[in-house]
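Build me a model from this:
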Amino acid sequence: MTKLRVVVLGLSLSSSWGNGHATTFRALLKAFAARGHDILFLERDVPWYASHRDLKNPDFCRLEFYSGLEDLERYRNVIAEADAVIVGSYVPEGVLVGQWVQQTAKGVVAFYDIDTPVTLAKLERGDHEYITPALIRDYDVYFSFTGGPTLDHLMNHYGSPAARALYCSVDPEAYPALDHEKRWDLSYLGTYSADRQPTLERLLIEPARRAPHLRFVVAGPQYPADIDWPPNVERIDHVPPGEHPSFYARSRYTLNVTRADMIRAGYSPSVRLFEAAACGTPIISDIWDGIETLLQPGQDIVLAQTPEEVLEVLDTWAATRRDALRASAQKRILAEHTAAHRAASMERDLLEAMDRQHRDYSLALEVGA
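Have a look, this model is predicted:
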């Protein structure tokens, strides 16, 4: 097997505080390294992650920090000689970083969009915070958090030569099923987002108001101080990844809430779906196109639109029905959606891009001759 030298410039690997990128990169790159590849992760050194680092010395890749665009010059040679360089979404000064990488790298250059629907909505508004249409055309592969019709849109409308789904996933070793006494009837784990808040209000906060006999929890940073939390909703500011399995194990059910742009695009699963399912915690979720391609509604996951539907599950479902749901979801995720599955997919797509690059180079030589 070909050993690839890969450089990743991502939002964060060292800190999971306030972002879902870190856990996604950790699972994916750990599994990719297990396939024999060499990885250097370059992270912009910013104060809000520097003060919340929960992974300083990964054992699956080299993690190094740079202070800005000029500081990236230290890595010019390693980027030029890498087999593949992957730039992630929301990287600070991502457009300039992407342009510099595309000009510098001799190997395959890819973009990994962990925020695809948000990215496309920004592009439609003319917002080029971290990528432009021109950059999309010049990335050899566009790895997308979103699958389905969005991939065709990236290729047909924006000119990507190869848009490929690369969903987030779970590392089963990091997210085992634990046997803990249940503390909450329904939990939610996620950073505050204004466009998710109405759904959280409808599917957790309102059920909590109506069912004071039940216990709820919302864990995650950046929630505004003026939110009116019912007395039976516990608030936890941050749960580091190492404590996620314990958090899920103490939840009878957990809630999945999807950002509005991702609901509109469909086929945009949250990493929390995979992690909770691997931990054996039954999931109640909002509804979006494509969820049935990952987890079968009614068999692997409960879909809900109203407080009444949530409360029906919490108040009336027998333990046997709940256990069947969680066991089915866990089996499906471990069989199809682990980090090992994603690493194999990314490796295949990178190798195909390398083959295309070599064919194009050979054809150019023939034409030139």
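
For the rest of this, base every contact and every neighbour count on C-alpha atoms.
Will do.

Packing partners of the longest helix seen in the chain?
Looking across the chain with DSSP state H, the single longest helix is helix 339-368. Counting contacts by 3 or more Cα pairs under 8 Å, 6 or more residues apart in numbering; DSSP states H and E, helix 339-368 packs against helix 21-34, strand 108-113, strand 141-144.

now the angle between helix 21-34 and it, please.
In terms of direction (axes from the mean of the first three to the mean of the last three Cα atoms, to 10 degrees), helix 339-368 departs from helix 21-34 by 70 degrees.

Give me the buried positions along helix 339-368.
Across helix 339-368, burial judged by 16 or more other Cα atoms under 10 Å covers 339-343, 346-347, 349-351, 353-354, 357.

Can I get those residues in JSON lines including distance to Asp237?
Compiled in JSON lines, those are given as follows (distance: Cα to Cα, whole Å):
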{"residue": "Ala339", "distance to Asp237": "27"}
{"residue": "Ala340", "distance to Asp237": "31"}
{"residue": "His341", "distance to Asp237": "32"}
{"residue": "Arg342", "distance to Asp237": "30"}
{"residue": "Ala343", "distance to Asp237": "31"}
{"residue": "Met346", "distance to Asp237": "34"}
{"residue": "Glu347", "distance to Asp237": "36"}
{"residue": "Asp349", "distance to Asp237": "38"}
{"residue": "Leu350", "distance to Asp237": "38"}
{"residue": "Leu351", "distance to Asp237": "41"}
{"residue": "Ala353", "distance to Asp237": "42"}
{"residue": "Met354", "distance to Asp237": "44"}
{"residue": "Gln357", "distance to Asp237": "47"}
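
just these now: which is nearest Leu69?
Set against Leu69, the nearest of those by Cα to Cα is Leu350 (25.5 Å).

Just tell me which of the helices and strands packed on helix 339-368 ends up closest to Ile284.
Among those, the nearest to Ile284 by Cα to Cα is helix 21-34 (21.4 Å).

following the closest one, which helix or strand comes up?
Per DSSP states H and E, the first helix or strand lying C-terminal to helix 21-34 is strand 38-44.

before we move on, back to that, next one: the longest helix of the chain to chain centre, how far?
Between the centre of helix 339-368 and the centre of its chain there are 24 Å (Cα atoms, centre = their mean, to the nearest Å).

Equivalent analysis for stretch 142-160, please.
Centroid displacement of stretch 142-160 relative to its chain, using Cα atoms, centre = their mean, is 17 Å.

One more sequence to fold, the one below, so I can look at both together:
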Amino acid sequence: MTSIAFYGSSLLSSYWNGAATYYRGMLRALAGHGYDITFYEPDVHDRGANRDMEVPDWARVVVWEGTHDALRCVAAEAGKADIVVKASGVGYEDDMILDEVMKAARPGALRLFWDVDAPATLAEMQADPDSPLRAALPDLDMVLTYGGGDPVVQAYTALGARTCVPIYNACDPDTHHPVPAEARFAGDLGFLGNRLPDREARVEEFFFGPARMLPDMRFLIGGSGWDHVPRNVTRLGHVGTRDHNAFNRSPRMVLNIARDSMAATGFSPATRVFEAAGAGACLITDYWEGIEQFLEPGEEVLVARSGAEVAQLLREIRPEQAEAIGQAARKRILAGHTYDKRAEQVDALFRAHMAKETA
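Predicted structure coming up:
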């Protein structure tokens, strides 16, 4: 059985960890293809105190203290694996983790960087010629990214990556599926997302703006950091993954807002898109290039280019129309965008590389 040592932010907690859904869906599906997975996550940023998942039966999880000694100890275990993965955004000494695990990897092991925030990572490397990741790229076997399409592939290749392949977000239908609506999440429009510098202005435009335009409608916002909101907006704080299905099913519509870098790059659908579609929610998203590759605008998703357009959709779309759009989205996602299908793609990449190494 091929073993994977995966060094990421957290598998067990989604707290300040937007990649949790992606990791869970992707690694569970890879385990189904016969991979023996060990996930190494540091106990930082209160993630350990905010777990929303038990250790699964499809991966081992090693939680390590946020110290240099513990880092070196878990990095040394990379030497036992056939495939060594360093993900972006671990949240503690990312450059040191990359250096230590790749040094520990045994000769012949597949060594890769898995970028779950490619537009932001690329911007940092392009601004810093001395970036440790940038220096390491030519020595890595491949880069996999959360999304980004050709612009991300071209940018990574220009910086020295041997191979770069986007592995898009997807839906795990066992995790994200329709459930009964809950009164605590009832409303006209819901949005989930932590307050981040490169998201704040777009949330003001696409969510708070429409809330002010439609004072008689009810809006809900989940996520950390939202302190001052219009009077018709209910602050929910952190919403754990176990409540995401109910959150997506209860309001008339839910909203996806791309972060600045992802909107600019395009071809970067957030996990929220697939979570919402999997639950059969009627999704409004801000515009980004490539959306039709995943959902058909007007039929499977509603697209708004401004806060005023979000408000107009809220005025026009009746509950029965919203339900029909949500069901069409779920059908499309289950047909072509599940983590099982993404795992088939990754498995083929791994097998092709390992066959080339042994040829």
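
Fetch the TM-score of the aligned pair.
Here the superposed chains carry a TM-score of 0.92, computed using TM-score structural alignment, normalised by the length of structure 2; 353 aligned residues with a Cα RMSD of 1.9 Å.

Could you work out the most separated pair of the buried residues of helix 339-368 of structure 1?
Comparing all pairs in these by Cα to Cα, the longest separation belongs to Ala339 and Gln357, at 26.6 Å.

buried sites along stretch 21-41 of structure 2?
Buried-residue list, stretch 21-41 of structure 2, by 16+ other Cα under 10 Å: 21-31, 35-41.

Relative to structure 1, which residues correspond to it?
Aligning stretch 21-41 of structure 2 against structure 1 (TM-score structural alignment) gives residues 23-43.

Check the offset of that stretch from the chain's centre.
Its chain's average C-alpha position is 14 Å from that of stretch 23-43 of structure 1, according to Cα atoms, centre = their mean.

List of residues touching that stretch?
Contacts to stretch 23-43 of structure 1, defined as Cα atoms under 8 Å, 6 or more residues apart in numbering, come from residues 3-13, 16, 60-66, 168-171, 241, 271, 339-340, 342-344, 347.

Among those residues, name the ones in helices.
Using DSSP H, the subset of those located in helices is Val271, Ala339, Ala340, Arg342, Ala343, Ala344, Glu347.

The fourth one contacts Arg164, doesn't it?
Yep, that's Arg342 of structure 1 we're talking about. No. Between Arg342 of structure 1 and Arg164 there is no contact under Cα atoms under 8 Å: 11.4 Å.

can you pull the contacts of Leu236 of structure 2?
Leu236 of structure 2 is in contact with Leu220, Ile221, Gly222, Gly223, counting by Cα under 8 Å, 6+ apart.

Of these, which is the most crowded?
Within these, most neighbours by other Cα atoms under 10 Å means Ile221, with 25 neighbours.

what lines up against that residue once you look at structure 1?
Matched by TM-score structural alignment, Ile221 of structure 2 corresponds to Val218 in structure 1.

So that match belongs to a strand, correct?
Yes. Counting by DSSP: H, G, I helix; E, B strand; the rest coil, Val218 of structure 1 falls inside a strand.

Quick one: list the elements packing against whichever helix or strand Ala76 of structure 2 is part of.
Taking DSSP H and E as the definition, Ala76 of structure 2 sits inside helix 68-76. Judged by 3+ Cα pairs under 8 Å, 6+ apart, helix 68-76 of structure 2 is in contact with strand 60-65, helix 94-104.

most packed of those?
Most buried of those by mean neighbour count (mean count of other Cα atoms under 10 Å) is helix 94-104; its value is a mean of 19.

With structure 1 overlaid, report how far it is off on average.
Comparison of helix 94-104 of structure 2 with structure 1 after fitting gives an average deviation of 1.8 Å (mean Cα distance after the TM-score superposition for structure 1).

report the angle between the axes of that helix and helix 68-76?
Using the same axes, to 10 degrees, the direction of helix 94-104 of structure 2 lies 40 degrees away from that of helix 68-76.

can you state the direction angle for helix 94-104 of structure 2 and strand 110-115?
Going by the same axes, to 10 degrees, helix 94-104 of structure 2 is angled at 170 degrees with respect to strand 110-115.

Quick one: list the elements packing against helix 94-104 of structure 2.
helix 68-76, strand 83-87, helix 132-136.

Nearest to Gly48 of structure 2, out of those?
Closest approach to Gly48 of structure 2 among these (Cα to Cα): helix 68-76, 15.8 Å.

which residue ranges form the helices in the stretch 151-300 of structure 2?
200-203, 209-213, 244-249, 260-265, 271-278 (DSSP state H, counting those that start in this stretch).

Serialize those helices to a markdown table and add fields for mean neighbour count and distance to Met53 of structure 2.
Converted to a markdown table, these look like this (neighbours: other Cα atoms under 10 Å; distance: least, Cα to Cα, whole Å):
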| stretch | mean neighbour count | distance to Met53 of structure 2 |
| --- | --- | --- |
| helix 200-203 | 18 | 28 |
| helix 209-213 | 19 | 33 |
| helix 244-249 | 26 | 13 |
| helix 260-265 | 18 | 28 |
| helix 271-278 | 27 | 17 |
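
Relative to Ala104 of structure 2, which of the ones you listed is closest?
helix 271-278 (31.8 Å).

how big is the offset of that closest one relative to structure 1?
Following the fit onto structure 1, the mean deviation recorded for helix 271-278 of structure 2 is 0.2 Å by mean Cα distance after the TM-score superposition for structure 1.

Contacts for that helix next, please.
Helix 271-278 of structure 2 has contacts (Cα under 8 Å, 6+ apart) with 19, 21-22, 169-173, 176-178, 192, 244-245, 248, 254, 256, 282-283, 326-327, 329-330, 333-334.

and that helix, how far out from the chain's middle?
Computed by Cα atoms, centre = their mean, the chain-centroid distance of helix 271-278 of structure 2 equals 10 Å.

what's next to stretch 60-75 of structure 1, contact-wise?
Contacts to stretch 60-75 of structure 1, defined as Cα under 8 Å, 6+ apart, come from residues 13, 29-30, 33-34, 38-46, 56-57, 96-97.
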